[in-house]
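[1] Kindly return the folded structure for what I paste below:
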Amino acid sequence: MGAPLCSVSRLCRASWRAVRPGCQRLHQTQPTGKETHFGFQTVSEEEKGERVYQVFENVAKNYDLMNDSMSLGIHRLWKDWLVRYMNPTPGTQLLDVAGGTGDVAFRFINYVQAQREKIRRNKLDHQQNLSWSDISMSYSQEQKGSLMGSKAVICDINKEMLKVGREKSLQLGYSEGLSWVAGDAEELPFADEKFDIYTIAFGIRNVTHLEKALEEAYRVLKPGGRFLCLEFSQVNNPVLARLYDLYSFQVIPVLGEVIAGDWKSYQYLVESIRRFPPQEEFKEMIEDAGFFKVTYHNLTSGVVAVHSGFKL
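    Below is the predicted model of the structure:
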């Protein structure tokens, strides 16, 4: 099984950085001369940023279709699990990094609305002798603030991914609690201690410097805030691991060519997964960034893992 790509790595020669929602400007970065990996290739850090940006510019329009095709729809269940595990309450401020097409943010909004409905029903259940007008008034008041202050900020470095996400939000009827910001995971355009929860789903493996992205996650979270990362990991079943490798290298690039006309982008997807640190190593990196109570949960025998940590 394969699954989603997400864009988050730094575009080095001409990186998009948000000044405020809806506003973007270009900034220049100086070559470092350092090398890193782009899949199985060795490239300069600057070149990796540019290549990753191009990958997601290429795949943006077919992003959802390819995710469903590669994972047989299982990526939807992984994201559902992530949001249930998050268990956000009304009023929660979420930052979803590398979330360009809105999958996690939309689930967050739905979950918060369901929680708000539970609170409203419990409140009405505990009130006696309510008239029809009282119940009607309660519904009317709830509709004025259906998220009770909750907000999801979707941050992605790739403008094409954000464009797809905005269009999808309109098609699905999301009109409240969302904002879209172009920004780099290694240099987030937000103030310190602004968010309750930071999520990144299938995106952190694409950053050039994992440590910087984790440090930025720590910086923008409030004390008591939570870091959650859904990412491909190391399969812990030997038989499944062999089948997974066969499917990844022999099938996914072919699907990319047939459906999206893009073999190379999906070849990079497969290779980038194999270069990402296994569960325990990534857990240690999260702890090194300052997070406490770091744990992880394997899903689908470790095809993906959800790492969790708290800023205490």
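
[2] going forward, measure contacts and count neighbours with C-alpha atoms only.
    Noted.

[3] And the strands in the stretch 1-150 of the chain?
    15-20, 23-27, 35-38, 41-44, 93-97 (DSSP state E, counting those that start in this stretch).

[4] actually the stretch 151-300 of the chain, not the one I wrote
    According to DSSP E, counting those that start in this stretch, the strands that the stretch 151-300 of the chain contains are 151-156, 178-182, 195-201, 221-232, 292-299.

[5] Now do the helix or strand harbouring H307 against strand 195-201, angle only.
    In this structure, H307 is located in strand 304-310 according to DSSP states H and E. Per axes from the mean of the first three to the mean of the last three Cα atoms, to 10 degrees, the angle that strand 304-310 makes with strand 195-201 is 160 degrees.

[6] Just give me how far strand 304-310 sits from the chain centre.
    12 Å (Cα atoms, centre = their mean, to the nearest Å).

[7] picking up where we left off before, in TSV: the strands of the stretch 1-150 of the chain, plus distance to R226 and mean neighbour count.
    Shown next, in TSV, are these (distance: least, Cα to Cα, whole Å; neighbours: other Cα atoms under 10 Å):
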stretch	distance to R226	mean neighbour count
strand 15-20	23	20
strand 23-27	28	13
strand 35-38	29	17
strand 41-44	33	14
strand 93-97	10	27
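
[8] another one to check against the first:
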Amino acid sequence: MSEQETTHFGFEQVAVDDKARKVAEVFHSVASRYDLMNDLMSCGVHRLWKRFAINLVGVRRGDRVLDLAGGTGDLSVRLARLVGPKGCVVLSDINASMLGEGRRRLLDEGIVGNVAFVQADAERLPFPDNHFDAITIAFGLRNVTRKEAALASMWRVLKPGGRLVVLEFSKPVLPGLAPVYDVYSFRVLPLLGKLVADDAASYRYLAESIRMHPDQDTLKGLLEQAGFEGVEYFNLTGGIVAAHRGYKF
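    Okay, the predicted model is just below:
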């Protein structure tokens, strides 16, 4: 009998089939406090990172855009306004709790008519080939079990000429930043999680998952292997976050 395939869940090795369940438990736990924690953890800077990513996409009126792992919908709000009434934004997330938060947010913002909500696995997107003008995935790729499969699925559903933007935590490149970032990640984040969300474990997983995610050049290579061309990346806040963009030609 062959050994069971494993993958990482933070620093822990788990069975491949168990990772999605464990990640789901994390996001079910934090969904109601997710936006508040993002503001606290980044001192609001995550809003600037997301604005940069949206500008990088270059969305036009009438475009059809997939906001993958879109969670509570902060990108979808901006994207829906950019594509206008003749465009469409699909807010998709594998986690029902996060998707529910996103739906409530868009309704509260008065955005109806040009947004759809789809619960879906990034590795097996339930959309036709050559369907979207653009795809965004912000702070979601590191939680995907098989990143290569997810990127291939994204490439498939993009139209020729379409573009993908991946916004994700990455590896600090500013001299002296890494040790300070480590202290913040492994001491401050779990404490914030405990005080605000009563969930230190989920934010310990956050710090560990960031360390296990591919660095800037490795992720660039994964996009290229999936078929994306003209791949480039932009370091933000000293490389704590990077935005990658690639095209399907």
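
[9] TM-score for these two?
    Overlay of the two chains. TM-score (TM-score structural alignment, normalised by the length of the second structure): 0.97; 247 aligned residues with a Cα RMSD of 1.1 Å.

[10] picking that back up, which of the strands of the stretch 151-300 of the first structure is buried the deepest?
    Among the strands of the stretch 151-300 of the first structure, strand 151-156 has the highest mean neighbour count (mean count of other Cα atoms under 10 Å), at a mean of 26.

[11] Quick check: that strand compared with the second structure, mean distance?
    Superposed on the second structure, strand 151-156 of the first structure shows a mean distance of 0.6 Å to its aligned residues (mean Cα distance after the TM-score superposition for the first structure).

[12] Tell me which other helices or strands that strand touches.
    Judged by 3 or more Cα pairs under 8 Å, 6 or more residues apart in numbering; DSSP states H and E, strand 151-156 of the first structure is in contact with strand 93-97, helix 103-125, strand 178-182.

[13] out of those, nearest to Q143 of the first structure?
    Q143 of the first structure lies closest to helix 103-125 among these, at 10.3 Å (Cα to Cα).

[14] Any buried residues in that closest one, and which?
    103-109, 111-117 (16 or more other Cα atoms under 10 Å).

[15] and which of those residues is nearest to S136 of the first structure?
    Lowest distance from S136 of the first structure to the buried residues of helix 103-125 of the first structure (Cα to Cα) belongs to E117, with 14.2 Å.

[16] burial of L219 of the second structure, as a residue count?
    19 (other Cα atoms under 10 Å).

[17] Quick one: the residues in the second structure that stretch 269-277 of the first structure pairs up with.
    Aligned by TM-score structural alignment, stretch 269-277 of the first structure corresponds to residues 206-214 of the second structure.

[18] So what touches the matching stretch?
    H8, F9, G10, F11, R142, N143, F169, S170, K171, S185, F186, L189 (Cα atoms under 8 Å, 6 or more residues apart in numbering).

[19] which residue lines up with the third one in the first structure?
    What it means is G10 of the second structure. So G10 of the second structure corresponds to G39, using TM-score structural alignment.

[20] Look up how far K212 of the first structure lies from that match.
    Noted for G39 of the first structure: a distance of 19 Å to K212 of the first structure, by Cα to Cα, to the nearest Å.

[21] Next: V112 of the first structure.
    V112 of the first structure is 30 Å from K212 of the first structure, by Cα to Cα.

[22] Which helix runs longest in the second structure?
    Selection of the longest helix in the second structure by residue count, based on DSSP state H, yields helix 16-30.

[23] what about that one, how far off from the first structure?
    So helix 16-30 of the second structure averages 0.7 Å relative to the first structure (mean Cα distance after the TM-score superposition for the first structure).

[24] ok now that helix, how far from the chain's centre?
    From the chain centre to the centre of helix 16-30 of the second structure is a distance of 15 Å (Cα atoms, centre = their mean).

[25] rewinding a little: I'd like the helices and strands packed on strand 151-156 of the first structure as JSON lines, with distance to R51 of the first structure appended.
    Converted to JSON lines, those look like this (distance: least, Cα to Cα, whole Å):
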{"stretch": "strand 93-97", "distance to R51 of the first structure": "19"}
{"stretch": "helix 103-125", "distance to R51 of the first structure": "24"}
{"stretch": "strand 178-182", "distance to R51 of the first structure": "18"}
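
[26] what's the closest of the ones you listed to E257 of the first structure?
    helix 103-125 (23.8 Å).

[27] picking that back up, how about the strands of the stretch 1-150 of the first structure in TSV, adding distance to S272 of the first structure?
    Converted to TSV, those look like this (distance: least, Cα to Cα, whole Å):
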stretch	distance to S272 of the first structure
strand 15-20	21
strand 23-27	26
strand 35-38	7
strand 41-44	10
strand 93-97	18
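
[28] Need the counterpart of T145 of the second structure in the first structure.
    Residue correspondence to the first structure (TM-score structural alignment): T145 of the second structure is matched to T208.

[29] actually L91 of the second structure, sorry about that
    Per TM-score structural alignment, L91 of the second structure is aligned with I154.

[30] I'd guessed that match sits against G177; true?
    No: between I154 of the first structure and G177 there is no contact, the gap being 10.6 Å when judged by Cα atoms under 8 Å.

[31] circling back: do you know which of the helices and strands packed on strand 151-156 of the first structure lies nearest V258 of the first structure?
    Here helix 103-125 is closest among those (Cα to Cα), at 23.9 Å.

[32] Correct me if wrong: Q234 of the first structure contacts E281.
    No: using Cα under 8 Å, Q234 of the first structure is not in contact with E281; the gap is 10.8 Å.

[33] okay, these two: which has more neighbours?
    The neighbour comparison of Q234 of the first structure against E281 (other Cα under 10 Å) goes to Q234, with 19 against 10.

[34] Distance-wise, check the aligned residue in the second structure for that one relative to L195 of the second structure.
    Under the alignment (TM-score structural alignment), Q234 of the first structure pairs with K171 in the second structure. The gap separating K171 of the second structure from L195 of the second structure is 27 Å, by Cα to Cα.

[35] Tell me the helices and strands packed up against the longest helix of the second structure.
    So helix 16-30 of the second structure, by 3+ Cα pairs under 8 Å, 6+ apart, packs with strand 6-9, helix 96-108, helix 200-212.
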